[in-house]
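Participant: Provided below are the primary sequence and the corresponding predicted coordinates.
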Amino acid sequence: MASREIDNQIAELGGLLQAQVDDLALLIVAAIHAEVEFYHADNAVSGDSLFASARDNLSHVFRSLEGTTGPDLSSAVEIGRLRAEQGVPLASVMDSFRIAAHQIWQSLSGAIAGMSADAALALAATEKIWSAQDSYTEAMSGAYRDHATARAIDDEAERAALVEALLEGHHLADYTRWDIARMLAIPAQGPYVVVAAQPPMPGRMPLPDIAGRLRTVDVYSAWRLLPDVHIGLVHVGSRNAYRKVVELLGRVANTPVGVSPQFDDLTDTAVSMRYARLAMQSVPSGMLVKEFDDSVLGVAAVSAPDVTRKIAEVVLGKYDSLQDADKELLAATFRAWMLANGSVDDAAEALSCHPNTVRYRLRRIEQVTQRSLRVPKELTELCLAFEIADRL
């Protein structure tokens, strides 16, 4: 059969099928509702919308047989964008296009059989419809992915703004802190902690998928990545939940992580973020996770950093001019003595040294700072100063 004759017959096929577009589109919609779970379990896409998209798809393919289809794939692009906007999973969209392709093939086969066409015509017509269907499907899926990506970026940007408002204590339009918490799926009743993790480099996530990991232990959280810190508000509804959070952080952390004291009121989130940052910045060597204890001294030490640093300088005096090794040794001795409630023997046991060694080091602290451990006011100043030195 001559090429021109084949082209004419293919165009005739296209015209026959184009006349059946509405009936075929209805068959496709019925099959989609029957075979694709999303469409018969969800009302996000109306039957009219499915009919319109099926009709556009069929018309594009059949016009390719008639030779009247140009390079315009705008309807495919619009369908891809619309389904992404409607939240239809791409797999479900592709299933609907598979059903449409099957219907196109059945219709073409029936029309060819009715014309008693030879193999050359069948092959040429088949090549045209698959080429047209492929280009249409590719344009649709590309538009779907582009729009879904844009939506995800918009959603993430909106979520980041909500998290930042909650952490910083800012108002966002007419929303209260508790409104924002609910929008982020954070329970409105505490207790909470703030977690601060140091990025391995600016802008790099130090705790990838931490929200998802915490959900596996039934803990809700919201996170914000800043250039110098990864901050999270974490709901810890029980002592057991809190321990699960700390244990999980210990397993996944590769950089220093600080955990604030627990708090019940979302209005305390901003100050708790500061405590978490300070804990992160003072993680001891050999550790990766530090919990900020909520002792009176600890809170006092960090409440006004500029002021408390000056207090430490004044109280500790010449202590800061000592070699680092000496400072660490004296500070460790003082902490051990305090934890031992002033017992030299217990401090010596904790430090694995002789009690006289502890006494000698305590006298050195008195000499360097010119403050006596036996005078309550001066001891209080030393306790606060060493707490400040340890935390800031």
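Facilitator: It's in. Numbering: from 1, shown residues only.
Participant: CA atoms for contacts and neighbours, from now on please.
Facilitator: Will do.
Participant: can you give me the helices in the stretch 151-300 of the chain?
Facilitator: Using DSSP state H, counting those that start in this stretch, the helices found in the stretch 151-300 of the chain span residues 177-183, 210-215, 239-252, 269-281, 296-302.
Participant: how about the ones you listed in JSON lines, adding mean neighbour count?
Facilitator: Converted to JSON lines, the helices of the stretch 151-300 of the chain look like this (neighbours: other C-alpha atoms under 10 Å):
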{"stretch": "helix 177-183", "mean neighbour count": "17"}
{"stretch": "helix 210-215", "mean neighbour count": "16"}
{"stretch": "helix 239-252", "mean neighbour count": "15"}
{"stretch": "helix 269-281", "mean neighbour count": "23"}
{"stretch": "helix 296-302", "mean neighbour count": "17"}
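Participant: how about H170, what does it touch?
Facilitator: H170 makes contact with E164, according to C-alpha atoms under 8 Å, 6 or more residues apart in numbering.
Participant: change it to 10 Å
Facilitator: With contacts defined as C-alpha atoms under 10 Å, 6 or more residues apart in numbering, the neighbours of H170 are 162, 164, 176-177, 270.
Participant: number of residues surrounding S321?
Facilitator: The number of residues packed near S321 is 11, by other C-alpha atoms under 10 Å.
Participant: next one for the comparison:
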Amino acid sequence: MRSLTQSNHDAEVRELLRGAAGALLARLPELTDELVTRVRGGDEAYCTFVPADDHWQSTREGLRIGITTILQDRHERRDLPFTESMARRRAEQGLPVDSLMRMYRLAAQVMWSAIVDYVEREQPGRIGVLVRVATHVWHAIDRQALVAGNTYRRREQELLGRNHERVNALLDALLDGTADAGVVRGASAALDLPERARFAVVTVRFPIRHDHEGMRLPEKIGQMRFMWRMRTGHEVGVVALGDASLDDLTEGLRLVVSGVAGVSPVVESLVDLGDAHRLAELAMRTCADAGPEIARLDQRLATVLVICQPELSGHLVGGVLGPLLALEGPDRDVLLTTLETWLLCEGSAARAAGRLYCHRNTIINRIRRIEQLTGRSLSRPRDIVDLTLALDAVRLLPL
């Protein structure tokens, strides 16, 4: 008896749904107008990302398929392929997923209101059947919304991955100096950067100081915008400076860099980033292995010349520091450290003594010995240049 009663109920629901579906299909343009108006009237995103004609036509087709789906068994859901196709399209158009989900809620309201109107007008004696009809209607629309959301997110991830790959490829072309005029225009649009502006390139060699695990290099410091690319052992950043100076850039980097970094000169266009990248790497090569240290090329030009000419630098080292380097290890290292510290302290024996935790007279005696061994005087500017460049070569080059 119970099975017979359930069968009768199901037959009654199907009959009511068939009648409602026919009535809704007859009102399809009217229902389409109502849903499109409600969606676009309450969501600026649809007006921005989805053309009006596209929206109307796809809504009409979606309602038509959705109405006929009410009459289909669950295993015959012909609406879901359309739902997947439309969700992918909306993701490609850039419509936010929240706007898409709101559209399905409004579609459910429009559909249900139309079914209720039909029953009240044409079959008022079956108002009670609406409770069972609701299960079929809301299940169909909920399933569409679930499929649409999942499909949208998968497509969004695909698009983000492709966009990320494209952005990286464009950055690589700019940094490698292989970008022609067309690539530069594409990079300008994809990176949201003007073709001509004030840029610099930064190279950073690890480690990076961080306050918590997983912190990344900054995307913005003040008005400066950064775009980073990972290279073997270091990261490269394109910096859109705006009105900021290289002093501002260097000070900002000090907050995040505990390794070493090189900073290029300012360049005036995207096409110059390849040269800026090369100069930033040269600046970083003037840093010792231990950080923190940030090297600006415009402040390390003499040292860059040393590392760019290793053969000549070898001759310079031999001619200037040869006798000193021939000493026994501990003696040699003490004198080299003293010379480097004395130069860093701008010739102040007192300050050098403070750094090296010894007496001022000890520093003076070591400086005299260095002068005797090298034949150079640290009171003559030309000799100081020779000693400084030779010391840089010893520190930076595998001689």
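Facilitator: Happy to help now that I have it. Keep in mind it's a predicted model, so treat the numbers as computed, not measured.
Participant: can you give me the TM-score here?
Facilitator: Scored by TM-score structural alignment, normalised by the length of the first structure, the superposition of the two chains gives a TM-score of 0.80; 377 aligned residues with a C-alpha RMSD of 3.6 Å.
Participant: ok so, going back, any chance of the helices of the stretch 151-300 of the first structure in JSON lines, plus distance to V195 of the first structure?
Facilitator: Below are these laid out as JSON lines (distance: least, C-alpha to C-alpha, whole Å):
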{"stretch": "helix 177-183", "distance to V195 of the first structure": "16"}
{"stretch": "helix 210-215", "distance to V195 of the first structure": "11"}
{"stretch": "helix 239-252", "distance to V195 of the first structure": "9"}
{"stretch": "helix 269-281", "distance to V195 of the first structure": "6"}
{"stretch": "helix 296-302", "distance to V195 of the first structure": "17"}
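Participant: out of those, flag the one nearest L384 of the first structure.
Facilitator: L384 of the first structure sits nearest to helix 296-302 of all the helices of the stretch 151-300 of the first structure, at 6.1 Å, using C-alpha to C-alpha.
Participant: so how much does the next helix or strand after that closest one differ from the second structure once superposed?
Facilitator: Next helix or strand after helix 296-302 of the first structure toward the C-terminus (DSSP states H and E): helix 305-316. Superposing on the second structure and averaging over aligned pairs (mean C-alpha distance after the TM-score superposition for the first structure), helix 305-316 of the first structure comes out at 5.7 Å.
Participant: neighbouring contacts of helix 305-316 of the first structure?
Facilitator: By C-alpha under 10 Å, 6+ apart, the list of residues contacting helix 305-316 of the first structure reads 300-302, 317, 319-320, 365-366, 368-371, 378, 381-389, 391-392.
Participant: chain center to that helix, what's the gap?
Facilitator: Computed by C-alpha atoms, centre = their mean, to the nearest Å, the chain-centroid distance of helix 305-316 of the first structure equals 39 Å.
Participant: could you pull out the buried residues of that helix?
Facilitator: The neighbour-count check on helix 305-316 of the first structure (16 or more other C-alpha atoms under 10 Å) flags 308-309, 311-312, 315-316 as buried.
Participant: and the next helix or strand past it?
Facilitator: From helix 305-316 of the first structure onward toward the C-terminus, using DSSP H and E, the following helix or strand is helix 324-339.
Participant: can you pull out the strands in the first structure?
Facilitator: 192-197, 221-225, 230-235, 257-259, 289-291 (DSSP state E).
Participant: by contact count, what packs against the last one?
Facilitator: Of the remaining helices and strands, those touching strand 289-291 of the first structure by 3 or more C-alpha pairs under 10 Å, 6 or more residues apart in numbering; DSSP states H and E are strand 192-197, helix 239-252, strand 257-259, helix 269-281.
Participant: nearest to S92 of the first structure, of the ones you listed?
Facilitator: Nearest to S92 of the first structure, of all these, is helix 239-252, at 35.3 Å by C-alpha to C-alpha.
Participant: give me the residues contacting that closest one.
Facilitator: By C-alpha under 10 Å, 6+ apart, the list of residues contacting helix 239-252 of the first structure from outside reads 191-193, 195, 197, 206-208, 210, 213-214, 217-219, 234-236, 238, 256-259, 262, 287-291.
Participant: what does stretch 121-134 of the second structure give?
Facilitator: 9-10, 12-14, 16-17, 19-20, 23, 70, 112, 115-120, 136-137, 140.
Participant: go again with 6 Å.
Facilitator: Identification of contacts with stretch 121-134 of the second structure by C-alpha atoms under 6 Å, 6 or more residues apart in numbering yields V13.
Participant: in it, what's buried?
Facilitator: So for stretch 121-134 of the second structure, counting by 16+ other C-alpha under 10 Å, buried means 130, 133.
Participant: which residues touch the most centrally placed residue in the second structure?
Facilitator: In the second structure, the centroid-proximal residue (C-alpha atoms, centre = their mean) is M227; its distance is 6.6 Å. Shown in contact with M227 of the second structure (C-alpha under 6 Å, 6+ apart): 237-238.
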